[in-house]
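Student: Below is the sequence, then the predicted model.
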Amino acid sequence: MGKQKEKETSKPTFVFGKKNYKWMFIGLAIIALGFILMSGGGSDDPNVFNPEIFSWRRIRLAPMLVLIGFAIQIYAILLSPEKD
């Protein structure tokens, strides 16, 4: 009976379950995509203005994706860690 208790106590337990980590990676990927879409649009010459910096993709889409990614992260943390 002592060996059985040792096996039970030596088993590692994680704070989050498999489902939580899956949602966390999805949220991370969406955040990374948002930051990638937000990058660029600059100009090599400081005397030349590039209006592409104010495109719909950089002003609306990318920040929205970042916020959605953070919301998914919050959902993943609050999700009940059921055993899968």
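Tutor: Nice, thanks for sending it over. Small disclaimer: the values here were computed from a predicted structure and weren't measured. Numbers count the residues shown, from 1 in each chain.

Student: okay, CA-based contacts and neighbour counts for the rest of this
Tutor: OK.

Student: and the helix or strand harbouring Ala62, what does it pack onto?
Tutor: Assigned by DSSP states H and E, Ala62 belongs to helix 62-78. Applying 3 or more Cα pairs under 8 Å, 6 or more residues apart in numbering; DSSP states H and E, we find helix 62-78 packed against helix 18-38.

Student: Skipping adjacent residues, who's closest to the most centrally placed residue in the chain in space?
Tutor: Nearest residue to the geometric centre of the chain (Cα atoms, centre = their mean): Leu28, 1.8 Å. Computed as Cα to Cα, 6 or more residues apart in numbering, the closest residue to Leu28 that is not its neighbour in sequence is Gly69, at 6.4 Å.

Student: here comes the other one, which I'd like you to weigh against the first:
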Amino acid sequence: MENQTFVFEKKNYMMLIGGIVLMVIGYILMSGGGSDDPNVFNPEIFSFTRIILAPIFILAGLLIEVFAIMVKGK
């Protein structure tokens, strides 16, 4: 049996996991804010967390993912 080699190093995989965690946090922050009654408007959907903070987390996670894939090992 040949010696197996991985595509990435441990730090790449850790960065990939970190990026995924950031994106999941962003999607969790973006969820909710709806109304049970369709005739009632809930202004909570336009909160700072859903409009500004959650997309920042998602974009940061995506940037970390791209960086983790592009960075070269030893």
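Tutor: Yep, that arrived. Fair warning: this is a prediction, and the values are worked out from it, not measured in the lab.

Student: Once they're superposed, what TM-score comes out?
Tutor: Overlay of the two chains. TM-score (TM-score structural alignment, normalised by the length of structure 2): 0.96; 74 aligned residues with a Cα RMSD of 1.0 Å.

Student: how close does the corresponding residue of structure 2 for the residue nearest to Leu28 of structure 1 get to Lys11 of structure 2?
Tutor: Alignment note (TM-score structural alignment): Gly69 of structure 1 maps to Gly61 of structure 2. The gap separating Gly61 of structure 2 from Lys11 of structure 2 is 15 Å, by Cα to Cα, to the nearest Å.

Student: Have a look at those two and say which one is more surrounded.
Tutor: Legend: neighbour count by other Cα atoms under 10 Å for Gly61 of structure 2 and Lys11, higher for Gly61 (24 against 12).

Student: Now for that one: which residues touch it?
Tutor: Counting by Cα atoms under 8 Å, 6 or more residues apart in numbering, Gly61 of structure 2 makes contact with Gly18, Gly19, Ile20, Val21, Leu22, Met23.

Student: just Ala60 of structure 2 next, same as before
Tutor: Neighbouring residues of Ala60 of structure 2 by Cα under 8 Å, 6+ apart: Gly19, Leu22, Met23.
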